[in-house]
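Participant: Got a predicted structure plus its sequence, pasted below:
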Amino acid sequence: MSLDDLKIIISLEQPDTFDAVNLTGELSEVLKSITGDSGRNSFNPDDVKLKRSVFVVARDSLGNAIGCGALRPIDENIAEVKRMYVRKKHMGCGSKILSYLEDKAREFNYSALWLETRLINNNAVSFYERNGYKRIKNYGKYIDYPQSVCFEKKL
């Protein structure tokens, strides 16, 4: 971990800002190269403009946007983590974004966080497992998607 990684600043933003659009666009390209699907159909930016939801951008000590993540409600007690992405050279940033989203979920009085990724996305699967997420049955639109894996973390 570099000194710049220790100075990561995470801030709330709208998902349609310049940096947010660029980061989520990069994420879509990365996901398409790994899974064959960009994931764009699984994320509506308006979902993170709802009450008890957020979109965040992480920046390095120079103010450069280096990562993003979002939280949206599934129901009164469960929120979903969406659009987690970090540019590769910024180790430790993903955990900081995820921790920030978990803190926000607690503030919003959610009792659990859920998320979906693809089994083929080994880096994402191991990242969520390292951060205390447990595999659960596929939910929602992912129920009949054997290529998907869903996770939960109790808060």
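Facilitator: Nice, thanks for sending it over.
Participant: make it CA atoms for all contacts and neighbour counts henceforth
Facilitator: OK.
Participant: And the next helix or strand past the helix or strand harbouring residue 129?
Facilitator: Take DSSP states H and E as the rule and residue 129 turns out to sit in helix 122-130. Moving toward the C-terminus from helix 122-130, the next helix or strand (DSSP H and E) is strand 134-136.
Participant: name the helices or strands packed onto that next one?
Facilitator: Other elements packing on strand 134-136 under the criterion 3 or more Cα pairs under 8 Å, 6 or more residues apart in numbering; DSSP states H and E are strand 148-154.
Participant: just the angle between the helix holding residue 129 and strand 148-154, please?
Facilitator: For helix 122-130 and strand 148-154, the angle between their directions (axes from the mean of the first three to the mean of the last three Cα atoms, to 10 degrees) works out to 20 degrees.
Participant: Report the buried residues of helix 122-130.
Facilitator: Using 16 or more other Cα atoms under 10 Å as the test for burial, helix 122-130 gives 124, 125, 128.
Participant: roughly how far out does the lengthiest helix in the chain sit from the chain middle?
Facilitator: Ranked by residue count, the top helix of the chain under DSSP state H comes out as helix 18-35. With Cα atoms, centre = their mean, to the nearest Å as the basis, the distance from the averaged C-alpha position of helix 18-35 to the chain average is 12 Å.
Participant: then this one, side by side with the first:
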Amino acid sequence: MTVTIAAESPLQDDVRALVADLNETLLELSPPEFCFHMTAEEMAGADTTVFVARDGGAAVGCGALRRHGGGVAEVKRMYTRPGHQGQGIGGRILDEILALARQEGIGRLVLETGDRHDAAWRIYERAGFNRCGAVLDYPDSGYSIFYEKSLQI
């Protein structure tokens, strides 16, 4: 099957199930107080665009661009179901996020990811993100790794 990626509402039942899988996965890797989830309702806010990867119509991955103002936006909710990992889906979702951020004139992208998410680190680093100190209002704990990328020309 061909995997497609498009901006979609997170309020669809299959996308809600995907987000629930993501949340469950994160809770297996980090203490609850260091899991920075967004609900589907929060993801549906005007400040967030959600990209969904579909394989034969089934939601298999997601990622989001959340705008914070001042030329800064955040990469959020990146996830690919285990059976689809290793196929470049996460990188393709990130490419969509980057393209939208550039189109909107966002100057800096930031993100927080877990300290045990080495597959995610590879995706971000291949896309030109660099590790940095704590971003936005995230606590600087041993459970988080932070990245940033300048989009200014």
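Facilitator: Sure, I can see it. As the structure is a computational prediction, the values presented were derived from the model and not from experiment.
Participant: picking that back up, distance from the helix holding residue 129 of the first structure to the second structure after superposition?
Facilitator: Here the mean offset of helix 122-130 of the first structure against the second structure after fitting is 2.1 Å, by mean Cα distance after the TM-score superposition for the first structure.
Participant: and for that helix, what are the contacting residues?
Facilitator: Contacting residues not belonging to helix 122-130 of the first structure are listed as 117, 118, 119, 151 [Cα atoms under 8 Å, 6 or more residues apart in numbering].
Participant: now those residues: which count as buried?
Facilitator: Applying the neighbour count, that is 16+ other Cα under 10 Å, the buried entries in those are 117, 118, 151.
Participant: mind listing which of the contacts of helix 122-130 of the first structure are in helices?
Facilitator: If you go by DSSP H, the contacts of helix 122-130 of the first structure have nothing in helices.
Participant: can you put these in CSV and add distance to residue 72 of the first structure?
Facilitator: As requested, the contacts of helix 122-130 of the first structure are exported to CSV (distance: Cα to Cα, whole Å):
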residue, distance to residue 72 of the first structure
117, 16
118, 19
119, 22
151, 15
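Participant: which of those lies closest to residue 37 of the first structure?
Facilitator: Proximity of these to residue 37 of the first structure, judged by Cα to Cα, is greatest for residue 118, which lies at 9.7 Å.
Participant: aligned partner of the closest one in the second structure?
Facilitator: Alignment note: residue 118 of the first structure maps to residue 114 in the second structure; criterion TM-score structural alignment.
Participant: residues contacting the closest residue to that match other than its chain neighbours?
Facilitator: Excluding its sequence neighbours, the residue lying closest to residue 114 of the second structure (Cα to Cα, 6 or more residues apart in numbering) is residue 144, at 4.6 Å. Neighbour list for residue 144 of the second structure: 34, 112, 113, 114, 115 [criterion: Cα under 8 Å, 6+ apart].
Participant: Show me what residue 144 of the second structure lines up with in the first structure.
Facilitator: With TM-score structural alignment as the criterion, the equivalent of residue 144 of the second structure in the first structure is residue 148.
Participant: Of the contacts of residue 144 of the second structure, which ones are shared with the first structure?
Facilitator: Among the contacts of residue 144 of the second structure, the ones whose aligned partners also touch in the first structure (both residues aligned by TM-score structural alignment, their matches' Cα atoms under 8 Å) are 112, 113, 114, 115.
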